[in-house]
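Asker: let's see this in three dimensions:
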Amino acid sequence: MILSIGCSEPLTTREKGAVYGTLGGAGLGAIIGSATGNAGAGAGIGAAVGLLGGALIGDQMQQRQNQDAAVQRQLSTQQAEIERQQRELEQLRRQQAR
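Answerer: Predicted coordinates for the structure are as follows:
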């Protein structure tokens, strides 16, 4: 969240995944590290692992969003073509009815 305040553009899904993964990993690593007596090292290791995992998950989610957007564009194009053809058919029917 702190990073998003300083950015001029919204974070991508990949970047959000990396941020959340880093924060979650650091927190979990600190908890585990404190149990073993080294919270700082645990937080650092957890942050690195969380960054990697969060970025990978965010990347997969971003790819899926991009695929969904491409399918939606195709559907919109096809719907526009269907509507055009329906108008054309209606016009032909009116011409035949004369």
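Asker: make it CA atoms for all contacts and neighbour counts henceforth
Answerer: Fine.
Asker: so what does the lengthiest helix in the chain touch, helix or strand wise?
Answerer: Criterion DSSP state H: the longest helix present in the chain is helix 39-97. Under the contact criterion of 3 or more CA pairs under 8 Å, 6 or more residues apart in numbering; DSSP states H and E, helix 39-97 touches helix 13-36.
Asker: the residue nearest to Ala41 when sequence neighbours are not counted and Gly44, how far apart?
Answerer: In space, Ala41 comes closest to Gly33 once its chain neighbours are excluded; the distance is 6.6 Å by CA to CA, 6 or more residues apart in numbering. From Gly33 across to Gly44, the span is 10 Å (CA to CA, to the nearest Å).
Asker: before we compare anything, build this one as well:
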Amino acid sequence: MIDVVGAPFPNVLRTPECEYEQIKQRLLKKIEWLEEENAALKKENQANIQRGDQWRDEKLAQQKESDEIISHLREEVQRLTNALELHAEDEKLLFGLSGKLSQVGGRL
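Answerer: Presented below is the predicted three-dimensional model:
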């Protein structure tokens, strides 16, 4: 640094090396700050990914549970349909037997 006689403050003029060093220090501080910000963003992104994975796993579990419920309901509907068909067949047989019994009773 060069002192200027009569200047209101010392070191008014700086050598190129001094200017370079100051610029270098500012850039190093910016780089350090950017690296810290980058690390913080990476942590935040990782946390978001984990939350996303957890949310996806919860939704998949809910979907699996829903699929199982739907499957059980379909089985129950099929069972009830089969029972209704058997009941309808039984009613047809009963009506048929009742008709035949009426015919037989009429003959007696």
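Asker: still on that earlier bit, and the angle from the longest helix of structure 1 to helix 13-36?
Answerer: 160 degrees (axes from the mean of the first three to the mean of the last three CA atoms, to 10 degrees).
Asker: from Ala97 of structure 1, how far out is Arg14 of structure 1?
Answerer: Taking CA to CA, one finds Arg14 of structure 1 at 58 Å from Ala97 of structure 1.
Asker: between the two, who's got more neighbours?
Answerer: Arg14 (18 against 7; other CA atoms under 10 Å).
Asker: how near is the more buried one to Leu52 of structure 1?
Answerer: For Arg14 of structure 1 relative to Leu52 of structure 1 (CA to CA), the value is 11 Å.
Asker: what's near enough to touch Ile31 of structure 1?
Answerer: Ala39, Gly42, Ala43 (CA atoms under 8 Å, 6 or more residues apart in numbering).
Asker: rerun at 7 Å
Answerer: Neighbour list for Ile31 of structure 1: Ala39 [criterion: CA atoms under 7 Å, 6 or more residues apart in numbering].
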